[in-house]
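**Q** predicted model, plus sequence, below.
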Amino acid sequence: MTTTAPTVLFVCVHNAGRSQMAAAFLTHLGGDRVAVRSAGSAPADTVNPAVVEAMREVGIDISAETPKMLTAQAVQTSDVVITMGCGDACPYFPGKRYLNWKLDDPAGQGVAAVRPIRDAIEQRIRVLLTELDIEARA
């Protein structure tokens, strides 16, 4: 019996902060047992440097990541769609699991303000992994 890894899509407005951190944590902790994507309804040009630094502090390098545009296909081909302030821009498809995580926006914030957002995202990712019946990697 073969099972395919669930696909999780993280969406925020700029795909430069919250969704990038969430995708990085899920990739880091879930490994190849989960497929991870992130996108934004109005993507920025680059990932927030304070977010890159905050993630580097916990040993995860996202400096090569680039914000991506949200597409209906990305939503349609995902099992779980987690929004973080994308408003009504995220298309809805029946049969998908949708979660809305209310988190502060790190845009324009320094590393000190990003750290608690990062830590909250990591905790939510660990809960998500449990819900998906995937053991987090050490």
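**A** Nice, I can see it.
**Q** for the rest of this, base every contact and every neighbour count on C-alpha atoms.
**A** OK.
**Q** centre of the chain to stretch 40-52, how far?
**A** Taking C-alpha atoms, centre = their mean, to the nearest Å, one finds stretch 40-52 lying 12 Å from the centre of the chain it belongs to.
**Q** select the longest helix from this protein.
**A** helix 111-131 (DSSP state H).
**Q** for it, which positions count as buried?
**A** Buried residues in helix 111-131, counting neighbours by 16 or more other C-alpha atoms under 10 Å, are found at Val111, Ala113, Val114, Arg115, Ile117, Arg118, Ile121, Glu122, Ile125, Arg126, Leu128, Leu129.
**Q** below is an additional structure, to be compared with the one above:
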Amino acid sequence: MSDKPSVLFVCVHNAGRSQMAAGWLRHLAGDTIEVRSAGSEPAEQINPVAVEAMREVGIDITDQTPVRLSWDTAEASDVIITMGCGDSCPIFPGKRYEDWKLTDPAGQPIDIVREVRDDIRSRVSGLLADLQQRR
């Protein structure tokens, strides 16, 4: 792992969970970690309820756009976090993987999306502490 580790968050649509996780890691780590997110079947836009839930905690993810997962992006990442994409998230050899079981916020009311947001924050905090300890 280089001096500045890179983390890739992957979910199917890259519109909710992975975008919230990337937003949290950018917020908590600043520029100490390179943060990426992608989807195996990206949506056209970020879930507006996820945007609102993140806005409530002072994190703006409106400038993010769902993108398709590419081999190059995965290959350039030190850690790959998958979120509910099962077999549609390919495995890239030699990478550290974690699979986070999280409720899909798509179509969920704001109360459920807040719970997902807070669960993601807790997991991202743990990931960040681990990455900082390894440096």
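**A** All right, it came through fine. Bear in mind the structure is a predicted one, so any value in this text is a computation, not a measurement.
**Q** about what we covered before: what's the average distance of the longest helix of structure 1 to structure 2?
**A** Superposed on structure 2, helix 111-131 of structure 1 shows a mean distance to its aligned partners of 0.5 Å (mean C-alpha distance after the TM-score superposition for structure 1).
**Q** by contact count, what packs against that helix?
**A** Here helix 111-131 of structure 1 touches helix 18-30, helix 49-57, going by 3 or more C-alpha pairs under 8 Å, 6 or more residues apart in numbering; DSSP states H and E.
**Q** next one: the residue nearest in space to the middle of structure 2 from Arg134 of structure 2, what distance?
**A** Central residue of structure 2 (C-alpha atoms, centre = their mean): Ser18, 3.0 Å from the mean position. Distance of Ser18 of structure 2 to Arg134 of structure 2, given as C-alpha to C-alpha, to the nearest Å: 23 Å.
**Q** then Gly30 of structure 2?
**A** Taken as C-alpha to C-alpha, the span from Gly30 of structure 2 to Arg134 of structure 2 is 17 Å.
**Q** repeat for Glu41 of structure 2
**A** Plainly put, Glu41 of structure 2 is 32 Å away from Arg134 of structure 2 if you go by C-alpha to C-alpha.
**Q** the two: who's more crowded?
**A** Between Glu41 of structure 2 and Arg134, Glu41 has the larger neighbour count (other C-alpha atoms under 10 Å), namely 17 against 9.
**Q** in three-state terms, how would that one be classified?
**A** Following DSSP: H, G, I helix; E, B strand; the rest coil, we place Glu41 of structure 2 in the coil state.
**Q** next up, the contacts around the aligned residue in structure 1 for it.
**A** Here Glu41 of structure 2 is matched to Ala42 in structure 1, going by TM-score structural alignment. Applying C-alpha atoms under 8 Å, 6 or more residues apart in numbering to Ala42 of structure 1 gives the contacts Val13, His14, Asn15, Met69, Leu70.
**Q** kind regards, and thank you for your time.
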